[in-house]
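>>> The sequence isn't on hand, but the structure is:
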């Protein structure tokens, strides 16, 4: 490899009450894929925000091409050849795909006006080259989370940058899309582009990375060639301890059905779904992105319309769920796929988010008691090991894994009998994942029942008692735990057409 194009030298930064980065140094060479690993809250995203000019370090410097660089803003970073795919998507939903891709760098006509026709043509050519089957003229709000992620990837690649930062780029895309992404990463590497790659998916890291650096609690623990590390060693470097078992499945006696649905539909995608969830069971739902998994559970919860000829049965009794408040009243909770959009009030504190769904129950007289709210929040902060300076911290300031734990706290406080998890570990680290796996085990041990949607095959098979596989809004097959097989699940997930 050539000399380092980019170096971080003794970077430190503190936020009120927390030292987030402490003397971090490492370098990126042209044509190198450098994986940056660590638990949520280790400082990875903060370091990348310093690189992009969003934050400015208290000490240390960023060196580009051998010269210290004061990066004032994201546009300044782009002008220096640095682009980033952010973990949390922030598309302009009321703009079209091509407008998002060229946002802030619009192509202009000879008269100085935005040249929409040319931008659309260039966008369609880019998406075709990247094997992304999306029309550049579509409105962003019509896209799924996975499709928005692909557009963000395309946008970063379109800048012809010398450095591309990829922060959890595969968190919401399919395995086939991951293969396409990796092909483009290899092309970028061959053309001399340096890539900083952040992911919690170990198999990706060992597939694509040349070098790995590990952060823990804001400090650099080790930098080494990927070939010198293995998964157990990497996990220990990240969390500071051994994790002996990937999926701590609890052996629980499965009881009688608690939820029965027959012939359920939610147009236009979900068609004729029949399931039966039993007490103490983890019922997995597998399938490709876009198969109707999220749409099904959202319709069950009353977020979107759904119906069947037969009523929903809860413990054998017919019920009607027309809106989320009905589901909550019947003891059902839904941890949604996108915590930022549908799971949290980002303008609120940790305490306000934890008590959000329970205000009427906790304060029936309509009078908020701060002392009660504080006690509840502190109890859940301790119980779920939420890393936060205080219960008053804005939830938007927490890492992804800790935000997810706040969402879980909010729903656990409702004391639900049935908990639906929709991709609950998307974009969070190995330690936070382990905490959620243990929580699922504790819930079923207490007689609760869980519906688990997961895009990670090993996670789905590791935690579930049964798996329903979805394709095009239908159940194409059901497997019991002794029959779990990755190839069979993928085969069922690919059964398209009537």
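Looks like it came in fine. All figures in this text were calculated on a predicted structure; none of them were measured in a lab.

>>> alpha carbons only for contacts and neighbour counts from here, please
Fine.

>>> how about the strands in the stretch 351-498 of the chain?
If you assign secondary structure with DSSP state E, counting those that start in this stretch, the strands in the stretch 351-498 of the chain sit at 418-422, 449-453, 466-471, 474-480.

>>> contacting residues around the first one?
Just to be clear, that refers to strand 418-422. Contact partners of strand 418-422, identified using CA atoms under 8 Å, 6 or more residues apart in numbering, comprise 294, 297, 331-337, 448-454.

>>> Now the buried members of these.
If you count burial by 16 or more other CA atoms under 10 Å, the buried members of the contacts of strand 418-422 come out as 294, 297, 332-337, 448-454.

>>> what's near enough to touch residue 376?
When the contact criterion is CA under 8 Å, 6+ apart, the partners of residue 376 are 351, 355.

>>> so which strand or helix has residue 13?
Under the criterion of DSSP states H and E, residue 13 resides in strand 4-15.

>>> now for the next helix or strand after that strand, which elements pack on it?
From strand 4-15 onward toward the C-terminus, using DSSP H and E, the following helix or strand is strand 18-29. For strand 18-29, the contact count by 3 or more CA pairs under 8 Å, 6 or more residues apart in numbering; DSSP states H and E identifies strand 4-15, helix 44-51, strand 194-198, strand 219-225 as packing neighbours.

>>> Could you single out the most deeply buried of those?
strand 194-198 (a mean of 24; mean count of other CA atoms under 10 Å).

>>> Give me the contacts around that strand.
28-37, 44, 162-169, 188-189, 209.

>>> same thing with stretch 377-384?
Contact with stretch 377-384 is made by 350-351, 354-355, 386-387, 391, 405, 409, 435, as judged by CA under 8 Å, 6+ apart.

>>> out of the residues you listed, which one sits closest to residue 261?
The shortest approach to residue 261 among the contacts of stretch 377-384 belongs to residue 409, at 27.3 Å (CA to CA).

>>> Second structure follows, compare the two:
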């Protein structure tokens, strides 16, 4: 077992709208092994696995896939499943209102003459559930199960399709310690039964326990392959390979002039909105001083956005506990209005879905969060509105024909500037930015960075969430690191590095 190569992917390339997600990736997996794929957010890991599983059809990418000795050209996910390649995505593909049995055999029903045979379906489901260590009733609605059990149901579904190669994308990202342990043990059990597995993960403690080999992808290319059978996994080598790209000088310079503590969060905890037994934010404390840009680093699922949204008006989660202070006094942030009145603003990562009214004008979007400043006796002064919008157009270099133009017709970078303008007009002391330069070109990024520097030079503070570590390192005076809903590291600008941040993440996985 583990000697013969079952999968070869050669020189895989994939583009989205002219942007190369995969430039030149090769992958070799041996039969009966657990092969880990590591890399930062956006490295191309999930894209590669979607190509392998047929989610991205042959013809939409360049390169070759050889599986079980044959050249394969999958036109859809059904083609890959027919030969035993099954993918379980990070976002589980289960239907909450259907039973376990219905989910397992959805699209593959056990039927006679077009009628579902429930006796056979339940019997087969019980057999499959035993294999993954579950004793639940097959008639139980999947929505009533915890996320850990749902993950195991997905694996049972894969077993029902006679899986030969199981692909798991960040399978433990949403699991607690106990459920993660069960899943890893099941993977080792499946390996003993001859199932080959590919696991995408950033948790080196888990990878070192189960992986026989590791392929590391960076910026859409394979950069290193490690054989783990010979001994312990070299964490430093993995971290360096994951983040070892050059940083260009793309950030406006600023001399920090830090004042007193302006913003503080103490012992903040948040439960999942629908799963009361699942803590999403776990006793987080952080602070920011006047004139300071504070970063929050972390991988997908670490809880960064959930933290920000829960602080800004309780817009995420249930059972929120903890305290928020502005200028040393406790403030009520239980609604967005109260958060704004307390001097806190939040620029969402989803500018199109949550940050802007795309069909409305630049004018209306910029004044939306502070209508009281452009109205009298409840009537909006449209001339005053236009003057304010024109001021922010000049200040933020918003490229448009007129401030009456619909925001939906602007480029992504200019839309982001409008979002910033809206919250700057609200006059906050604390500006929380969630992925402020996502989908923005390099020139617009620099202009947004300049605005951030201007905000803190006025004696305010900025809390910046970003998946781009070079951005955090280039802009922040101090960086917190989150993983699995906790703060797992804190670095000054002098001590921060991509390696140090990634090491804090992977060495605290599951802690």
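Arrived safely. Being a predicted model, the structure only gives us computed values, none of them experimental.

>>> re earlier: report the inter-axis angle for the strand holding residue 13 of the first structure versus helix 44-51.
Taking axes from the mean of the first three to the mean of the last three CA atoms, to 10 degrees, one finds that strand 4-15 of the first structure is oriented at 110 degrees with respect to helix 44-51.

>>> how big is the offset of strand 4-15 of the first structure relative to the second structure?
Superposed on the second structure, strand 4-15 of the first structure shows a mean distance to its aligned partners of 2.1 Å (mean CA distance after the TM-score superposition for the first structure).

>>> other SSEs contacting that strand?
Using 3+ CA pairs under 8 Å, 6+ apart as the contact criterion, the secondary-structure elements in contact with strand 4-15 of the first structure are strand 18-29, strand 59-64.

>>> In the second structure, which residues correspond to the shortest one?
Against the second structure, the aligned range for strand 59-64 of the first structure is residues 62-67 (TM-score structural alignment).

>>> Check how far that stretch sits from its aligned residues in the first structure, on average.
Looks like 1.9 Å for stretch 62-67 of the second structure (mean CA distance after the TM-score superposition for the first structure).

>>> So which of the contacts of stretch 377-384 of the first structure wins on neighbours?
Among the contacts of stretch 377-384 of the first structure, the one with the most neighbours (other CA atoms under 10 Å) is residue 350, at 33 neighbours.

>>> farthest-separated two in the contacts of strand 418-422 of the first structure?
With distances taken as CA to CA, the most widely separated pair in those is 331 and 454, at 22.1 Å.

>>> part of a strand, is residue 310 of the first structure?
No. Assessed by DSSP: H, G, I helix; E, B strand; the rest coil, residue 310 of the first structure does not belong to a strand; its assignment is coil.

>>> Let's have the helices and strands packed on strand 4-15 of the first structure in CSV, adding mean neighbour count and distance to residue 93 of the first structure.
Conversion of those to CSV gives the following (neighbours: other CA atoms under 10 Å; distance: least, CA to CA, whole Å):
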stretch, mean neighbour count, distance to residue 93 of the first structure
strand 18-29, 18, 32
strand 59-64, 19, 33
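
>>> CSV for the ones you listed, including distance to residue 281 of the first structure?
Supplementary listing: those in CSV, determined by distance: least, CA to CA, whole Å:
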stretch, distance to residue 281 of the first structure
strand 18-29, 40
strand 59-64, 51
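
>>> Of all the ones you listed, which one is nearest residue 373 of the first structure?
Between residue 373 of the first structure and these, the tightest spacing by CA to CA is seen for strand 18-29, at 23.6 Å.

>>> got the angle for the closest one vs strand 194-198?
Using the same axes, to 10 degrees, one finds that strand 18-29 of the first structure and strand 194-198 are set 140 degrees apart in direction.

>>> count of residues packed around residue 93 of the first structure?
Around residue 93 of the first structure sit 14 other residues, with neighbours defined as other CA under 10 Å.

>>> show me the contacts for it.
Contacts were defined as CA under 8 Å, 6+ apart; by that measure residue 93 of the first structure touches 139-141.

>>> and if we set it to 10 Å?
100, 139-143, 148 (CA atoms under 10 Å, 6 or more residues apart in numbering).

>>> Using CSV, lay out those together with secondary structure.
What follows is the contacts of residue 93 of the first structure, written out as CSV (three-state DSSP):
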residue, secondary structure
100, helix
139, strand
140, helix
141, helix
142, helix
143, coil
148, helix
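
>>> Need the buried ones from those residues selected in ChimeraX.
Command for ChimeraX, covering only those of those found buried under the criterion 16+ other CA under 10 Å:
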select :100,139,140,148
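
>>> And the contacts of strand 194-198 of the first structure, which of them are buried?
Judged by neighbour count, with 16+ other CA under 10 Å as the criterion, the buried members of the contacts of strand 194-198 of the first structure are 28-37, 44, 162-169, 188-189, 209.

>>> So which of those residues are in strands?
When those are checked against strands using DSSP state E, the ones located there are 28-29, 33-37, 163-167.

>>> mind checking what residue 115 of the second structure lines up with in the first structure?
Taking TM-score structural alignment, the alignment pairs residue 115 of the second structure with residue 113 from the first structure.

>>> so its match makes contact with residue 119?
No. Applying CA atoms under 10 Å, one finds residue 113 of the first structure not in contact with residue 119, separated by 11.9 Å.
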